[in-house]
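1. prediction below, plus the sequence it came from.
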Amino acid sequence: MLTLHTAELLLPGHGLMPLPGGAVAVRGREIAALGTPADLAGRFPGARVRRWPGLLTPGLVNPWGPELLEGAYHPDPREAAELGTEPLTGAALDVLALTDTRWGGSARRGVQRMLAHGTVAVAGTLERPFARDAADRSGLARRQRSAAPPGPVSLDPLAGRTAPGPEVFAAARLSEGAPAAFAVFDVLGPGGAAPGADPCAALAARGAGRCVATVLGGRLVHRRR
């Protein structure tokens, strides 16, 4: 079934004008069209419509793939009372006596947390099978990098930025026939972008944790409850 994803503002990407109230039509794994909801509803009668608050952009690249999937343990919710909810690294891992099974579960949870931050690709070489398996099963693309990026490791690819540069996005633009890999961020409401302000600056200021939906390979892989 073809699905229309609509948002308050569509930012298709480099060189393309923002479209207030824009929509992306998804058929299978690909983008079928971009435009206004009215135009796309006319072109695709009977399409399912999903309406999201905020800013729809190409999905993000998290630059800390190995650090988050191989070097950090993401506690199971059942372990929250003992271990908390944030990723554990360094000396905290030494006392956990982690087996491959627990590492595999951690990597899968780490991937889900990445998806909840609008991530559709990870950078860095994944050496451990459980990390590669978790990324590949989810559909996350993998990108090469020359070195670990500066700054603290974060699930938020926008952490420490005043504005997202082109390297933050997994694709330069959303276009017809391209893979359907995008995210929606609720950053335009109260406390978000003021009228006439740069929406990308609002996205960087409020962070990828404001992600309400992530579409990867045409599938809705994250939806904020």
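-> Looks like it came in fine.
2. CA atoms for contacts and neighbours, from now on please.
-> Noted.
3. roughly how far does the residue nearest the centre of the chain sit from residue 83?
-> The centroid of the chain falls nearest to residue 118 when counting by Cα atoms, centre = their mean (1.6 Å). For residue 118, the distance to residue 83 equals 25 Å [Cα to Cα, to the nearest Å].
4. over to residue 158?
-> 26 Å.
5. more crowded one of those two?
-> residue 158 (24 against 17; other Cα atoms under 10 Å).
6. farthest from the middle of this structure: give me that residue.
-> Most distant residue from the mean C-alpha position of the chain: residue 95, 31.4 Å away (Cα atoms, centre = their mean).
7. which residues in this structure form helices?
-> 37-43, 65-69, 80-83, 91-94, 100-115, 129-138, 199-206 (DSSP state H).
8. and residue 15, which of those helices is closest to it?
-> helix 199-206 (14.3 Å; Cα to Cα).
9. circling back to that earlier point, distance check, the residue farthest from the centre of the chain against residue 101.
-> Noted for residue 95: a distance of 16 Å to residue 101, by Cα to Cα.
10. got it, and residue 51?
-> On the measure of Cα to Cα, residue 51 and residue 101 end up 38 Å apart.
11. with residue 201 instead?
-> For residue 201, the distance to residue 101 - Cα to Cα - is 41 Å.
12. what does residue 55 give?
-> For residue 55, the distance to residue 101 (Cα to Cα) stands at 38 Å.
13. compare those two (neighbour count), which wins?
-> Under the criterion of other Cα under 10 Å, the comparison of residue 55 against residue 101 puts residue 55 first, with 27 against 9.
14. contact partners for that one?
-> By Cα atoms under 8 Å, 6 or more residues apart in numbering, the contact list for residue 55 reads 7-11, 184-188, 199.
15. save the residues you listed as CSV, and put in neighbour count too.
-> Listed next are the contacts of residue 55 as CSV, based on neighbours: other Cα atoms under 10 Å:
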residue, neighbour count
7, 26
8, 19
9, 22
10, 26
11, 20
184, 29
185, 26
186, 24
187, 26
188, 19
199, 21
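16. try it against this one:
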Amino acid sequence: MLTIHAADLLLTGDRRAAVPGGAVLVDGRECAALGPYEELVAAHPAARVRRWPGVLTPGLLNPYGPELLERAYHPDPREAGELGTEPLMGEDLEALQARGMSDARWGASARRGVQRMLAHGTVAVAGALWRPAVLDAVYRAGLTVKERFGAPAGPPVLDPLAGRSPAEAMPVPLPPDGADGWDATFAVFDVPDEAALGKRGAGTCVATVVAGRLVHRRR
């Protein structure tokens, strides 16, 4: 089934000009076309349309893969009274590990962490992951794991735009016109333009699509 994802502004993630009223045509898991919404809907009148507020961009890369998924624990909402809601790291994590952390619990934590990443427009993480339960959570969600050389500066954060420009956080641009075989992977942020996205951050994400699947939608 064809789906058109339309937004107020489309950023390709490279030197191509932004497209006001832009849209992406998704065919299964692939990006079949992109351009002005009016042109895509005229060429594909039977396509389902999803309209989003703000800016549609390539998905983002979070450089803190191991730190956020293997060196942090994301509490279950049922644990909020005891552990809070923020990821546990450092001494807090050590105290939790001293009480026992099974592979199953690591996997559940990673699944929650991945969902929080998707809610920030993240489609890829950088850094070596080694826990099978964590890798399973990452790959089941469709995230890509990228190699990195050296740990990134600053504390681990879920927002890929913290201390980085949107251009730096977009590892793969949207496909050029006429390209075949490109996964439909992108995110939408409720901001007016790229400058506002860099200023307000990825917490403004309203939708994340990975290989054609809508994996996050702000409620």
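-> Structure received. Note that the coordinates shown come from a computational prediction; the quantities given were computed from them, not determined experimentally.
17. care to give me the TM-score?
-> Once superposed, chain against chain, the TM-score is 0.94 (TM-score structural alignment, normalised by the length of structure 2); 213 aligned residues with a Cα RMSD of 1.2 Å.
18. which ones among the contacts of residue 55 of structure 1 lie within strands?
-> 9-10, 184-185 (DSSP state E).
19. quick one: residues in contact with the helix or strand containing residue 97 of structure 2.
-> Element membership of residue 97 of structure 2 [criterion: DSSP states H and E] is helix 90-98. Helix 90-98 of structure 2 has contacts (Cα under 8 Å, 6+ apart) with 71-73.
20. which of those count as buried?
-> Buried members of the contacts of helix 90-98 of structure 2, scored by 16 or more other Cα atoms under 10 Å, are 71-73.
21. closest to residue 132 of structure 2 out of the residues you listed?
-> Using Cα to Cα, those come closest to residue 132 of structure 2 at residue 71, 14.1 Å.
22. that closest one contacts residue 87, correct?
-> No: if you go by Cα atoms under 8 Å, residue 71 of structure 2 and residue 87 don't touch, sitting 9.5 Å apart.
23. mind listing what's buried along stretch 190-206 of structure 2?
-> Those would be 190-191, 193-194, 197-198, 201-206, for stretch 190-206 of structure 2 by 16+ other Cα under 10 Å.
24. and residue 225 of structure 1, how many neighbours does it have?
-> Residue 225 of structure 1: 5 neighbours (other Cα under 10 Å).
25. how much space between it and residue 118 of structure 1?
-> Residue 225 of structure 1 is 15 Å from residue 118 of structure 1, where distance means Cα to Cα.
26. list the residues that contact residue 40 of structure 1.
-> 4, 23, 25, 33-34.
27. for residue 31 of structure 1, same thing?
-> 24-25, 174-180, 218.
28. what does residue 83 of structure 2 give?
-> residue 75.
29. mind redoing it with 10 Å?
-> The contact partners of residue 83 of structure 2, by Cα atoms under 10 Å, 6 or more residues apart in numbering, come to 73-77, 92, 96.
30. equivalent analysis for residue 28 of structure 2, please.
-> Applying Cα under 10 Å, 6+ apart, the residues near residue 28 of structure 2 are 1-3, 183-184, 211-213.
31. do the same with residue 58 of structure 2
-> Taking Cα under 10 Å, 6+ apart as the test, what residue 58 of structure 2 contacts is 10-14, 121-123, 166-167, 169-175, 184-188, 208-209.
32. still on that earlier bit, mind putting the contacts of residue 40 of structure 1 in a markdown table, distance to residue 148 of structure 1 and neighbour count included?
-> As requested, those are exported to a markdown table (distance: Cα to Cα, whole Å; neighbours: other Cα atoms under 10 Å):
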| residue | distance to residue 148 of structure 1 | neighbour count |
| --- | --- | --- |
| 4 | 37 | 26 |
| 23 | 35 | 30 |
| 25 | 36 | 27 |
| 33 | 36 | 20 |
| 34 | 35 | 22 |
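33. need those in TSV (columns: distance to residue 61 of structure 1).
-> Output for the contacts of residue 40 of structure 1, formatted as TSV (distance: Cα to Cα, whole Å):
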residue	distance to residue 61 of structure 1
4	24
23	22
25	22
33	23
34	22
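34. narrow those residues to those in strands?
-> Counting by DSSP E, the contacts of residue 40 of structure 1 place 4, 23, 25, 33-34 in strands.
35. kindly indicate which of these lies nearest residue 140 of structure 1.
-> Out of these, the member with the shortest distance to residue 140 of structure 1 (by Cα to Cα) is residue 25, at 20.7 Å.
36. leaving out the residues flanking it, which one is nearest to that closest one?
-> residue 4 (4.4 Å; Cα to Cα, 6 or more residues apart in numbering).
37. I figured the one you found hits residue 41, correct?
-> Yes: applying Cα atoms under 10 Å as the test, residue 4 of structure 1 and residue 41 come out as touching, 8.0 Å apart.
38. shared neighbours, those two?
-> Common neighbours of residue 4 of structure 1 and residue 41 (Cα under 10 Å, 6+ apart) are 23, 25, 35, 47-49.
39. so which two of the residues you listed are the farthest from each other?
-> Of all pairs in these, the most separated under Cα to Cα is 35 and 48 at 15.4 Å.
40. these two: who's more crowded?
-> It is residue 35, of residue 35 of structure 1 and residue 48, that has more neighbours when counted by other Cα under 10 Å, with 18 against 14.
41. which position in structure 2 aligns with the more buried one?
-> Using TM-score structural alignment as the criterion, residue 35 of structure 1 maps onto residue 35 of structure 2.
42. for the helix holding residue 97 of structure 2, what is the distance to the chain centroid?
-> Distance of helix 90-98 of structure 2 from the chain centroid (Cα atoms, centre = their mean, to the nearest Å) equals 28 Å.
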